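>>> fold the following for me, if possible:
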Amino acid sequence: MVEQERQRRLAEPSLHACVQAVKQFQQQRFARTYADLLASPRYAAAARFFLEELYGPGDFSGRDAQFARVVPALVRLFPEQVVQTVLHLAELHALSEQLDGEMADVLGASPLSSLRYVQAWQTVGKPERRQQQIDLTLAVGASLDHLTRKPLLRQALRMMRGPAAAAGLAELQRFLEQGFDTFKAMRGASDFLGTVRQREQDLAAALFAAAVPPGTDCLPSDGRLGQLP
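Down below sits the predicted model:
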């Protein structure tokens, strides 16, 4: 699914540019929503990890290609505890790419603004998929947090660098090691993940509920929408 979406964007440069604009907008929104966590000595690294690895506009084509063969390779190469983490990541990334593509289809070539973003969000709709996106984001975080409770797993991950590189899974290896170290340093992720859940659900509800009359050029007066860029 992700590869088909990528090929569709490559065939339409304007669509690709619009998807990138959506991703950049969403990354900026995340930075505004979690400015306090990004400034927190305890939570800054985890917030930055989410910002760059789950919300960023970066090129994840290498990681996408690895997802295509992820299950057999993981079962063969990685410790059992790691498999579920990567499956959550693969599912989240596939869903996010699909939703971003649908948002871009609605937006077209028009400049992206907060108002246009709200309108596109409502046109794409499907609250259950947005909730699934939130749930999967939290599942990735919870899985990484769970891995940090396995005393020997960090050493096992380090030993997997060579085999993972040989199997073409270097990007996944990097993600896992960085995620493990980031969540280990946080010393418990419950409060962090609870904050993310609450704020993401509140914003999603505000975006779906926003009343945007035809012809208007102003956002509704809902304070929750003030975090949009």
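
>>> for the rest of this, base every contact and every neighbour count on C-alpha atoms.
OK.

>>> pull the contacting residues for Met159.
With contact set as CA atoms under 8 Å, 6 or more residues apart in numbering, Met159 has no partners.

>>> state the distance from it to Pro79.
11 Å (CA to CA, to the nearest Å).

>>> and Glu177, how far from Ala21?
In terms of CA to CA, Glu177 sits 29 Å off from Ala21.

>>> what's the answer for Leu51, then?
On the measure of CA to CA, Leu51 and Ala21 end up 15 Å apart.

>>> and for comparison, fold this next one:
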Amino acid sequence: MSTLRQYRLALQIFQSNRLRRDYHDLAEIPVYEPLGEFFFNDIYGPRDFSQRDQEGRRLQHFIGWLPGVQLRDLEEVLELLDLTNQLDEDLARRMWQANVGTDFDEMTYEHFYRIADKYDERLRQLTLVRTTLYNVFRLSRSHILGLALRRLHVVACLVGIGQIHSFLQRGYEALQNVSDIEHFAETIYRRELDRLNRIYQR
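Here you go, the predicted structure:
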């Protein structure tokens, strides 16, 4: 019998592949390609993010290192990461307990997605994705912040926040060629909201 950990990994792989399928048109726009990879790999990728997320909670003590970054900006990112983790854990556990197999299809996935009855949490997740994209895009316009991120890499590793620092740096770099985030952010929000409402028949 598969373990809960294996179901978590299977869920992450499924979701990453689903996002790549549903947003291939965005990823094929050259300026959005690095951002798409960051979105698919660093937020919804098939890997264990627990160390990075733990470091994120410690990053608030070093927020002064990042010019222009407010505590609110960091808190929204951390809320998104925490909420995504909670929703994935709940869904994986439900499928694990039902022993549906880790090779589940989209119909099975959506069945458990619906019976989890997490509409409000999913809606909050979508709102956080949109606001975080806008906030990170705004911050990515700051060359001073980019310089600080590059210079602080070694120090961040020494104080135990290397993974979250690398996560922020990759997000910053993924946005450097993007001049307008609205099309990317609103397309994701609109499509995911339509999908959410379809699954919950709202």
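
>>> Leu51 and Ala21 of structure 1: which has the busier surroundings?
Taking other CA atoms under 10 Å, Leu51 of structure 1 and Ala21 do not tie; Leu51 has more neighbours (20 against 17).

>>> identify the residue of structure 2 aligned to that one.
Superposed on structure 2 with TM-score structural alignment, Leu51 of structure 1 falls opposite Phe40.

>>> how about the helices of structure 2, start to end?
Counting by DSSP state H, structure 2 has helices at residues 4-22, 24-27, 33-38, 50-59, 71-98, 106-115, 119-140, 143-151, 153-158, 162-174, 182-199.

>>> residue range for the shortest one in structure 1?
Put plainly, it is helix 24-27 of structure 2. Per TM-score structural alignment, the counterpart of helix 24-27 of structure 2 in structure 1 is residues 35-38.

>>> sorry, back to before: Tyr44 of structure 2 is nearest to which of the helices of structure 2?
helix 4-22 (5.6 Å; CA to CA).

>>> now the closest one on structure 1. Mean distance?
The superposed helix 4-22 of structure 2 is, by mean CA distance after the TM-score superposition for structure 1, a mean 1.0 Å from where its aligned residues fall in structure 1.

>>> counting neighbours, what do you get for Gln119 of structure 1?
Gln119 of structure 1 has 21 neighbours, counted by other CA under 10 Å.

>>> hang on, the earlier thing: how about the helices of structure 2 in JSON lines, adding distance to Tyr44 of structure 2?
What follows is the helices of structure 2, written out as JSON lines (distance: least, CA to CA, whole Å):
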{"stretch": "helix 4-22", "distance to Tyr44 of structure 2": "6"}
{"stretch": "helix 24-27", "distance to Tyr44 of structure 2": "15"}
{"stretch": "helix 33-38", "distance to Tyr44 of structure 2": "9"}
{"stretch": "helix 50-59", "distance to Tyr44 of structure 2": "13"}
{"stretch": "helix 71-98", "distance to Tyr44 of structure 2": "9"}
{"stretch": "helix 106-115", "distance to Tyr44 of structure 2": "16"}
{"stretch": "helix 119-140", "distance to Tyr44 of structure 2": "12"}
{"stretch": "helix 143-151", "distance to Tyr44 of structure 2": "23"}
{"stretch": "helix 153-158", "distance to Tyr44 of structure 2": "23"}
{"stretch": "helix 162-174", "distance to Tyr44 of structure 2": "13"}
{"stretch": "helix 182-199", "distance to Tyr44 of structure 2": "14"}
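
>>> among the ones you listed, which is the most enclosed?
Of the helices of structure 2, the one with the most neighbours on average (mean count of other CA atoms under 10 Å) is helix 33-38, at a mean of 20.

>>> mean shift of it relative to structure 1?
Mean deviation for helix 33-38 of structure 2: 1.2 Å (mean CA distance after the TM-score superposition for structure 1).

>>> setting aside sequence neighbours, what's the nearest residue to the most centrally placed residue in structure 2?
Compute the mean C-alpha point of structure 2, and by CA atoms, centre = their mean the closest residue is Ile43, 2.8 Å away. When the adjacent residues along the chain are set aside, Ile43 of structure 2 lies closest to Leu81, with 7.5 Å between them (CA to CA, 6 or more residues apart in numbering).

>>> give the aligned equivalent of that neighbour in structure 1.
Checking TM-score structural alignment: Leu81 of structure 2 goes with His93.

>>> tell me how far that match lies from Phe67 of structure 1.
Taking CA to CA, one finds His93 of structure 1 at 10 Å from Phe67 of structure 1.

>>> now do Ala166 of structure 1
Distance of Ala166 of structure 1 to Phe67 of structure 1, given as CA to CA: 16 Å.

>>> contacts only, for Thr132 of structure 2.
Residues near Thr132 of structure 2 by CA under 8 Å, 6+ apart: 73, 76-77.

>>> any idea how far the match of helix 24-27 of structure 2 is from the middle of the chain?
Centre-to-centre, stretch 35-38 of structure 1 and its host chain are 17 Å apart (CA atoms, centre = their mean, to the nearest Å).

>>> please enumerate residues in contact with that stretch?
Residues from elsewhere that reach stretch 35-38 of structure 1 (CA under 8 Å, 6+ apart): 31, 43-45, 47-48.

>>> quick check: stretch 140-148 of structure 2 aligns to which part of structure 1?
Matched against structure 1 by TM-score structural alignment, stretch 140-148 of structure 2 falls on residues 148-156.

>>> the closest residue to Gly125 of structure 1 other than its chain neighbours: neighbouring residues, count only.
Distances taken as CA to CA, 6+ apart put Phe208 closest to Gly125 of structure 1, at 7.6 Å, once the chain neighbours are dropped. A count of neighbours around Phe208 of structure 1, defined by other CA under 10 Å, yields 16.

>>> perfect, I'm done here.
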